[in-house]
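Trainee: Sharing a model that was predicted from the sequence below.
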Amino acid sequence: MNRYKASVIISTYNQPLWLQKVLWSYEAQTETNFEVIIADDGSTDETKNLVDEFKAKSKISIKHVWQEDDGFRKTKILNKAILETSSDYLIFTDGDCIARNDFVATHLKLSRANCFLSGGYFKLPKPISEIISKDDIKSQRCFNSDWLLKKGLTKTFKINKLTSFGFKAWVLNTFTPTKATFDGMNVSGWKQDVLAVNGFDERMEYGGEDRELGERLMNHGIKFIQARYSVICLHLHHDRPYINKAKIEENKELRKKTKHSKIKYTQHGIYK
């Protein structure tokens, strides 16, 4: 029998200040029977030192899976991280996404056989991202819409992600026009299903690399359930210097082939 109910896989690259806030959010979870696997695509020692410090002090079980920096190879490090997990249920997120305290519990509560959950995230502007403290996370005030508005947040319809529970969340999840997909910031499902399609396609660089895995899972018969108003994280602001337009076009072609040919299994995944 597995020791943990869930494995949270957090991808990161040279964002130790953001990763610190994210790890604080996992210390605040109502569900405590989970492990954290940090999938590190080549960060410097600053990140390693932060993780080592957390591991020494925290009650959370944390593994740091690292590979040498050789360009954007997120899919490769995620595949390595998957093999390091020791539970049947995987939650994928990023090192710039602060998880609400019911994040792990709600993923587990809503989990279903042959299904993946497509969760939500709420983007924060740079000034608010920078001021959020450990105490703001511990107290959960950073998820309070009034607190965020007082800090300068612009009010939009998306604030419903932070204020929806119970019936309201069900209505918005059910009738949102947004499709349920594999979005690496907040998605969960069964390890056996990820292994059945051989994980992430390591030819994919930035731009839809997570969606492609989702499309193969769908071809494999997995249903994606919309949970964007139930499973919430705050997305901290950051730039994307690694965007490569040529690679994005290559990714689009790979995804097109996956869709049209109904591909379930990649030869360029976990097992070569």
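Mentor: Looks like it came in fine.
Trainee: Going by C-alpha atoms from here, please, whenever you check contacts or count neighbours.
Mentor: Fine.
Trainee: in stretch 61-79, what counts as buried?
Mentor: Within stretch 61-79, the residues that count as buried by 16 or more other C-alpha atoms under 10 Å are 62-67, 72-79.
Trainee: same deal with stretch 121-134?
Mentor: Buried, per 16+ other C-alpha under 10 Å, within stretch 121-134: 121-122, 124, 129, 134.
Trainee: thinking again about what came up before, make CSV from the buried residues of stretch 61-79 and add distance to Phe167 to it.
Mentor: Converted to CSV, these look like this (distance: C-alpha to C-alpha, whole Å):
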residue, distance to Phe167
Ile62, 35
Lys63, 37
His64, 38
Val65, 39
Trp66, 42
Gln67, 44
Phe72, 41
Arg73, 40
Lys74, 37
Thr75, 36
Lys76, 39
Ile77, 38
Leu78, 35
Asn79, 37
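Trainee: what about versus this one:
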Amino acid sequence: MDMAAVNSNRVVKTTLIISTYNWPEALHLCLLSVSRQSVLPDEVIIADDGSTIETYDLIESLRKTFPVPLIHVWQADEGFQLAKIRNKAIARATQDYIIQVDGDLILHKHFIEDHLELSKPGTFMTGSRVLMNKRLSESLLASQKTSTGILVSGMSNHTNRFQIKFLRNYFADRYKAHDIMKLRGCNMAFWREDLIRVNGYNEDFYGWGKEDNEIAARLVNAGIRKRAIKFGGIVFHLYHPEKCRERCEENERRLIQTILNKVIYCKRGVSQYDYASVEQYA
């Protein structure tokens, strides 16, 4: 049975979580691409890991005219704490299905639609990205364009830029289905109830790296199956220098322990927060 056809007949309410840190120009372009989606999310939550007032001002300027509720969840800047701010955003989310991206991405106009058509109970979704070089990224930031020709120069990961529905559907359960190392946290989707079941992200992960693989491992340990979105759910990644990876080795050890011990529930997770306790910008 064609799951895309099945899902088109049921209403899935969606929260889009966008993580960001001190790059309002990129976030602006990301939000423009969200506002131009063929299918809009039901709410957008900015998961802000300590940005300064420029990001707050941007969100406030867009909030009144944005086509869906635009919510700003913020925490103080105490180093790279992506797991923590994502948990706060999950706690604040009100919809059944959560799609997460990063604020340095431009979303293809059918990004949300692709994810929803492939959403399926008992699974989570991992996607991929198209990398753009510095020159193309700077051009898009300057022009505020949210789309390019598919053959434009300045992109890598070439096959990821094509939206082809029959291939998207074919590969959903076939592309690296059992490999939790093959995923991108900047393009994932989950049922909120599944995230609550495993207690969201593990906040023992501090600094860049492996928090996305670790939550995927716990979901798989809980019987939630990984699916992949190829030839759809396309995101275009704006160029920036790589983040510091000094804690990646320690995070790798934590990931290995989760896999070996078949951990499902993390102690320092989303259960620390409730809707009322999540901070706005202050």
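Mentor: Looks like it arrived, so ask away. Computed from a prediction, not measured in an experiment: that's the story for all the values here.
Trainee: Take the buried residues of stretch 61-79 of structure 1 and keep only those in helices.
Mentor: 74-79 (DSSP state H).
Trainee: so the longest strand seen in structure 1 corresponds to what in structure 2?
Mentor: Identified as the longest strand of structure 1 according to DSSP state E is strand 223-235. Across structure 2, the stretch matching strand 223-235 of structure 1 (TM-score structural alignment) is residues 225-237.
Trainee: Span of the matching stretch from start to end?
Mentor: For stretch 225-237 of structure 2, the first and last residues are 26 Å from each other (C-alpha to C-alpha, to the nearest Å).
Trainee: For stretch 118-125 of structure 2, could you pull out the residues that count as buried?
Mentor: 118-120, 123-125.
Trainee: By how much does the longest strand of structure 1 deviate from structure 2 on average?
Mentor: Compared with structure 2 after fitting, strand 223-235 of structure 1 has a mean deviation of 1.0 Å; criterion: mean C-alpha distance after the TM-score superposition for structure 1.
Trainee: Quick one: name whatever helix or strand follows that strand.
Mentor: Remark: after strand 223-235 of structure 1, the chain's next helix or strand is helix 245-260, criterion DSSP states H and E.
Trainee: what ranges do the strands span in structure 2?
Mentor: Using DSSP E, the strands of structure 2 run over residues 14-20, 43-48, 70-74, 97-102, 105-107, 123-127, 130-131, 184-191, 225-228, 235-237.
Trainee: now for the second one, which elements pack on it?
Mentor: Contact analysis of strand 43-48 of structure 2 by 3 or more C-alpha pairs under 8 Å, 6 or more residues apart in numbering; DSSP states H and E lists strand 14-20, strand 70-74, helix 82-92 as its packing neighbours.
Trainee: That strand vs structure 1, average offset?
Mentor: On superposition with structure 1, the mean distance recorded for strand 43-48 of structure 2 (mean C-alpha distance after the TM-score superposition for structure 1) is 0.4 Å.
Trainee: Can you list the neighbours in contact with that strand?
Mentor: 14-21, 68-75, 85-86, 88-89, 93, 95 (C-alpha atoms under 8 Å, 6 or more residues apart in numbering).
Trainee: for the longest one, same thing?
Mentor: Applying C-alpha under 8 Å, 6+ apart, the external contacts of strand 184-191 of structure 2 come out as 96-102, 115, 121, 123-129, 212, 235.
Trainee: In PyMOL, how would I select the buried members of those?
Mentor: Buried residues among these (16+ other C-alpha under 10 Å), as a PyMOL selection:
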select buried, resi 97+98+99+100+101+102+115+123+124+125+126+127+128+129+212+235
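Trainee: start to end distance for stretch 147-165 of structure 1?
Mentor: The first-to-last residue distance of stretch 147-165 of structure 1 comes to 18 Å (C-alpha to C-alpha).
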